[in-house]
Every structure is written in C-alpha cells, then in structure tokens.
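[1] 3D, please:
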Amino acid sequence: MQPGNTYHQPFADRLQGFVSDLADCLADVFESAGNTFSEWLRLPPGYAQSSPLKRCIFSIPAWFGNMIAGIGNLLGVLIKALFGIAAGIAGAGIKMVLAPARNNRGFLSEAAADLVFPITGSLLLIGAHSVSLLQRCFLCQRFDRRLSDAEWNMLLQVFGTSVSLYNIRIVDGWSKLFGSTGSRAFTLGNLIIANKMDFVRQPWVLVHECVHVWQSQHLGNRYAAEALFAQWRYRHPGAYDWTAEPGRGKTHWLKFNPEAAAELIEDAWLEGSAGTDADRGRGTFFSAANSGRIPFFIASKDRVDHTALALEAWQAIRSRQSWRWSGRIKNPGRFRPAGRI
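    Next up, the predicted model:
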C-alpha cells in the first residue's frame, strides 16, 4: 500500500495537490486567527516575577487565547480531512480506471494509498489535536510558541515561501501524554511537539520537523499515516534511511516516505557544504544554493555524492508556493513576543 514510483499519473497527482492547497488555504483562516488571537493574549514579559494577583489576572486571558488557538488547529485539521479524503477518492478513482487498461499494479498500489492514507492520517491528527485541546484546557501542556527570529531566518533558507512559517508553533518541554511517546520531536500539522529536543542546540531536528510541516501544508493529513506506516514497514531506523529509497522503487524525493524525505533535508542541512570542509554544515548547502554558489552534499553514511538528489529535493520544496495568507508575513517581530507558562 506504500506508494512507489512504478506509476505516476500527472493529472491525478495534480488534482490532489490542488485540492490539498485549497484546503490548506481555508484551514489557514481558522489556524492563523487562533494563533494571532493567542499571541495578543499571551503572558507578558516579567510574568513570573509579578505578584500573585497579577499572575492570576494575566493567566486567565492567556489560557483563553491558548484554547482558541487549539480550537483553530482542530478546525483546520477537520477542513483538511474533508477535502483530503474527497481528493483521495477522486485520485484513486482515476488510477483504478486506468489500471486494468494498462495492466500495471502500480496504479492499484497508489490508488489504495490514496484511499487509505487520507482517512487514517485525518483520524490520527483529529485525535491528536483533540488530546492537545484537552491538555490546553487543563493546563497539562506547555503553552506553544512561534518561531524565534533565528529559527525563522534559518528555515527561510530551506523553504522560502513554500511554507507559512507564521503558522508553525512549538511546544517546548512538558506536554503530558505527548511526552510519553519518547524523547524525539514529532509534528502534528503545524504544531511541533519538541519533547526533550532542544532546537537551539539541535536546529537540524527543527529542519526535519518542518519538512513534515511542508508535507502537511501541501499533501494534507495523509503524511501522518504514511510516516507511521513507513516506520512499521521498514522498522523505525529503516524508515529514515533515505539512501535505501531508490532500492524500494522510489527514485524521486517526492515519492520518498515522509520520514526518509525529511531525513534527507536534515542531513543536507547538517553535512552539506559550499565546496570546502571549512564551509560545511549548519545550512551551508541551502545558503550556497540561494546565493548562486555551487553546493555539495556528500553523506557521511555512505560517502557518496548526493548533491543532485539534495538539489532535486530542495527544488521540489521551493516549487510549491504556500496559498496561506499568513505565508505573506515576512517579519515575525511585528507580533507580540510569545510568552510561556
């Protein structure tokens, strides 16, 4: 059921891509409204040093804003679920009609994926955001935050305008039930649960998770189910091995399983260079590509030159523009700094 490269139906894929972008645009209305409302009600600087009375006064609107943001996220996922499932049915129908005519099992494999993954991915994300909303209600989850200026500028080098960076929210530290899943970060649409990951010390992990944000914004809820399916099918470490994807029948980055696709971008950020060992890592590959210099990417795991593959992946990312109105926001500093609780 994992989609491969045996078959590629341009019309069906373009149709699903169009519907996913349209749904993402509509979801943005609720998500951005909730996030912006929450920003303006967020705890002010110096909150922890305030008197008990002031802390109580400031906590009430901050809690309310956090709830509104959670409701906006859940509504966004529901909208994308409806559109994504409908697009999956339409895409599967096109492929199933063409499959017998061309006697190609790849048609049926991708058709099955188009039917199953949007439904299961939507159920997963609806459930997860429902849990998040309950945890926000009972203060069992730390308040989320938006990207810092440094994180924003770093991700801009990789994603450009293909992702609405304003919508990305991060939960640092404790997150109750989500923390029981392990120490690794994971992504629920535009919400990144950091768990024990420190994005200041490990920015490459944030790059990885933001590839999942890109997948969510452009491919819909199905990415969540595809990622979990890949972890089950190839076992946990194997799902992240992007060098094995060509042997699995997937020669293009867009057809990689979601974890392998994200891991490739993470490794390119971490190990890519601009031609010299001194100019290596920390996003040098992408800054070189943006500035017109020649980037290089020789992966440490196999010592093979994967520059062409990394460039193909980067170009695939940048070729999809965000339809979200919030994607036009260029300067996060115009909004009130996010506080914490």
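[2] hey, let's count contacts and neighbours off CA atoms from now on
    Noted.
[3] any chance you could map the strands in the stretch 151-300 of the chain?
    Here the stretch 151-300 of the chain has its strands, by DSSP state E, counting those that start in this stretch, at 169-172, 186-188, 191-195.
[4] Select, out of these, the one closest to W40.
    For W40, the closest of those is strand 169-172, at 14.9 Å, according to C-alpha to C-alpha.
[5] Packing partners of that closest one?
    Helices and strands touching strand 169-172, by 3 or more C-alpha pairs under 8 Å, 6 or more residues apart in numbering; DSSP states H and E, are strand 145-146, strand 191-195.
[6] how about this one, so we can line them up?
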Amino acid sequence: MRYTHFVIFVIISCAISVSVSAHSAFDGFRLGIEATYSETILEVNASNPKGAAVRNAYTTLTQDESQLAASSAQVAERRIAFEAGIRHLIANQQLLSVTEKQAAINPQAAVTLDPLLQQMRQHLLHEAASLQAASEAIKASEEAIRAGEALLMAGQERVAELSSFPAVSTVTLPGTTARVSLGWGTSWATRMGGIYYGVEIDAAPGVGDAVVRVPNRYDTRVEGGLTFGAAARFGWVPVPWAMPYVTTGMETQKLRIERSSSSGTEHLTGFRTGFGVEFSVADNNIIRVGYDRTMAPDSNFAGAKVTPLRNTYHVGLVRRF
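    Got it, this is the predicted structure:
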C-alpha cells in the first residue's frame, strides 16, 4: 500500500512538472540504465539454535557415556563369572579323570561307579556348552562396547563441531546486473547554486545465491530475485555540469528460498539511502555514479535471526527529456 501511494505521488509530481521550467541540465523527465554491483548481506545469528543443538548433543553424549560404562561393567562381571566357570570345569574334569582311573583299577567298583561317571560326563558336557555360550555372549558384548566407543567418539566430535560453529556468521549474495530507472526532477536557482528535488523509481533483475547454515537444522538456499525501489532525490548544482546528490526511500528485494524439500519466496523490504554524482555530458545525456544502502527488518531462517543489508554500487547513463 505504501508503494501505491508513492507511485501516485510520483505521477502527480510528474504532472505538475509539465508547467515548471527547467533551471539546470539535470531537470525534467529522466530515463536511466545503469550497471550495478550489489551485495545482499545476511547476518545470521544462530546462537539460540546452536545452544539448543549443543545441549542436545551433550545430553546424548552423557547418556552414551553412562550406557557404555554400564555395559563395560557388565562385561567385566561376565568375564569373572566365565573364568570361575572355567576353573570349575577343570576341577570337574580332574575329578572325572580320578574316578575313571578308580573304576579301571577296580572292576568290581566300576559297576557301582558307572552311573556316577555317566552323570559326571553329562554335567561336564552341559558346563562346556554353557561356557561356550557365555564366551560368545562376551564376544558380542565386547563388539557392542567397541561400537559404543566409536559412537561415543563421534558424539564427542559432534559436540566439538557444534561448539565451534559460529553463533553469528555472514553470508553474501553478490552479483552484477543492470538497473532501469524512471524519474522526474526540477531545481531552483539560489546564490549558492541550484537546489534540485526529484523522485525516481527503479527495478533490477535478481542476482546472487548463498546458503544459510543453522546447526541441527536444515540448510536454507537463498537466491536473489527482482529488486524494486522508489526514492526522493535531493541535489546541489554548484556548476552547470555537475550535481552531487543524496537519495532516501524504500526498496524491496524478492528472494527465492529453498529449505529441505520445500521452496518459496520472501521479500526483504527496507529503508534505502544513497549518494552519488551526476555529470551532464551533453544537452540531454547525464553520467551517474552512485552508491545505495538498504536496511531491512530481521527475518527468521530455520530458527536463526537474519539481519539483511544490501549495498549497491552503480554507474550508467541517464537520458533527460
């Protein structure tokens, strides 16, 4: 709505200008085309998502450490029980060997000892099978502990990576393009030189792309889109062929946003100021060199606060009618 009011104001001003006689070589209707180099700078404050990511990673790491310690203690107990089982098996094997020798020496006692020997052999087979199962369980637990140690190391690296992630970073969308402008202006003669006032609208294709990274969140790819601006222009004409000027107005830039599997658009609209110099090189031709700076309100990308800033350097030809 504000842009609509501004455009109406431009049209009314242009209509009024028909009856105003020019006082300098910079007055009248103007059509310009300029080469521009712009940088859309996004200051990304990811302190909140970074803090949450570090806390979550540290909590997971602490849980993994506790689980690994408990598993190691359990394996140590199993090893003690396994070693005790081995000793018991050896003792029973020795007892079986002594009993078998007694049966071999005394055939009469062999008949009485035979059921006992069968029972002892069955018990030894059962013990050996149990120890074999215990050995395999210990090996599986040891492999799980090694996997847990690797997971713990990865968790430690993750905590270190997140801790070193910058809480505040900057990404830039640079690019060179062309800007077209349409405006009107008039000036009044004073003892200090001409005082110029004008209005202008401009548009430029979008350029530049960058990726906004936020820890433990999806990356956001940002591509520059169409830029539209409207501003008032104030100048001083100390000599007939040169006019330093300043501008103030609004600018909006369309951005294409790609997040994970989704995409969309966002508009950065803010306050624009600028300055420059125009040089009259012929009756109706003007060379312009200038700089614009646009500051827009904060946005939110994946939980991070993004502060936009746009710098535009431009040089080109303005045709006066």
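[7] Can you calculate the TM-score here?
    The TM-score (TM-score structural alignment, normalised by the length of the second structure) is 0.23; 118 aligned residues with a C-alpha RMSD of 6.2 Å.
[8] Please name whichever of the helices and strands packed on strand 169-172 of the first structure is nearest to R102 of the first structure.
    With C-alpha to C-alpha as the yardstick, what comes closest out of these is strand 191-195 (41.5 Å).
[9] Run through the neighbouring helices and strands of that closest one.
    Contacting strand 191-195 of the first structure under the criterion 3+ C-alpha pairs under 8 Å, 6+ apart are the following elements: strand 169-172, strand 186-188.
[10] Give me whichever of those is most buried.
    strand 186-188 (a mean of 22; mean count of other C-alpha atoms under 10 Å).
[11] hang on, the earlier thing: deepest-packed of the helices and strands packed on strand 169-172 of the first structure, please.
    For these, ranked by mean neighbour count under the definition mean count of other C-alpha under 10 Å, the leader is strand 191-195 at a mean of 23.
[12] Whichever strand or helix holds G121 of the first structure: which residues count as buried?
    Using DSSP states H and E, G121 of the first structure falls within helix 105-137. Using 16 or more other C-alpha atoms under 10 Å as the test for burial, helix 105-137 of the first structure gives 106-126, 129-133, 135-136.
[13] that older thread, for I94 of the first structure, which of the strands of the stretch 151-300 of the first structure is the nearest?
    strand 186-188 (29.4 Å).
[14] Mind giving me the packing neighbours of that closest one?
    Using 3+ C-alpha pairs under 8 Å, 6+ apart as the contact criterion, the secondary-structure elements in contact with strand 186-188 of the first structure are helix 105-137, strand 191-195, helix 203-219.
[15] quick one: contacts of it?
    With C-alpha atoms under 8 Å, 6 or more residues apart in numbering as the test, strand 186-188 of the first structure has contacts from L125, A128, H129, I192, I193, A194, E209, H212, V213, A224.
[16] How much space separates the fourth one from P100 of the first structure?
    Spelled out, it's I192 of the first structure. In this view, I192 of the first structure and P100 of the first structure are 42 Å apart by C-alpha to C-alpha, to the nearest Å.
[17] Could you do the third one as well?
    Computed as C-alpha to C-alpha, the H129 of the first structure to P100 of the first structure distance reads 40 Å.
[18] Surely A112 of the first structure touches A92?
    Yes. In terms of C-alpha atoms under 8 Å, A112 of the first structure counts as a neighbour of A92; the distance is 6.8 Å.
[19] who's in contact with the residue nearest to A92 of the first structure when sequence neighbours are not counted?
    If the residues on either side of it in the chain are set aside, A92 of the first structure comes closest to A111, at 4.1 Å by C-alpha to C-alpha, 6 or more residues apart in numbering. By C-alpha under 8 Å, 6+ apart, the contact list for A111 of the first structure reads G91, A92, G93, K95, M96.
[20] for the residues you listed, which one is nearest F83 of the first structure?
    Taking C-alpha to C-alpha as the measure, G91 is the one of these closest to F83 of the first structure, at 12.1 Å.
[21] tell me the SS of the closest one?
    For G91 of the first structure, the secondary structure call by DSSP: H, G, I helix; E, B strand; the rest coil comes out as helix.
[22] For burial, what's the neighbour tally of the closest residue in space to it that isn't next to it in sequence?
    If you skip the residues right next to it in sequence, G91 of the first structure has A12 as its closest partner in space, 4.9 Å away by C-alpha to C-alpha, 6+ apart. Other residues lying near A12 of the first structure total 20 when counted by other C-alpha atoms under 10 Å.
[23] Which of the helices or strands spans A12 of the first structure?
    According to DSSP H and E, A12 of the first structure maps onto helix 10-40.
[24] Name the residues of that helix that are buried.
    Of the residues in helix 10-40 of the first structure, those buried under the neighbour-count criterion (16+ other C-alpha under 10 Å) are 12-13, 16-17, 19-40.
[25] do the same with stretch 75-84 of the first structure
    L75, G76, V77, L78, I79, K80, A81, F83, G84.
[26] which residues in the second structure form strands?
    Read by DSSP state E, the second structure holds these strands, from start to end of the chain: 28-45, 168-190, 193-204, 209-212, 220-237, 242-259, 262-280, 285-295, 299-301, 304-320.
[27] what does stretch 264-282 of the second structure rub up against?
    With contact meaning C-alpha under 8 Å, 6+ apart, stretch 264-282 of the second structure is reached by 25-26, 231, 240-258, 286-297, 308.
[28] at 6 Å what do you get?
    With contacts defined as C-alpha atoms under 6 Å, 6 or more residues apart in numbering, stretch 264-282 of the second structure is touched by 241-257, 286-296.
[29] With adjacent residues omitted, what lies nearest to P308 of the second structure?
    Counting by C-alpha to C-alpha, 6+ apart, L42 is the residue found nearest to P308 of the second structure once chain neighbours are left out, at 4.6 Å.
[30] likewise D64 of the second structure?
    The shortest distance from D64 of the second structure to any non-neighbouring residue, by C-alpha to C-alpha, 6+ apart, is to L152 (6.3 Å).
[31] Return the distance of the one you found relative to P49 of the second structure.
    Plainly put, L152 of the second structure is 23 Å away from P49 of the second structure if you go by C-alpha to C-alpha.
[32] rewinding a little: okay if I get the helices and strands packed on strand 186-188 of the first structure as JSON lines plus distance to A289 of the first structure?
    Output for those, formatted as JSON lines (distance: least, C-alpha to C-alpha, whole Å):
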{"stretch": "helix 105-137", "distance to A289 of the first structure": "33"}
{"stretch": "strand 191-195", "distance to A289 of the first structure": "27"}
{"stretch": "helix 203-219", "distance to A289 of the first structure": "16"}
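[33] That's all I had, so thanks and see you.
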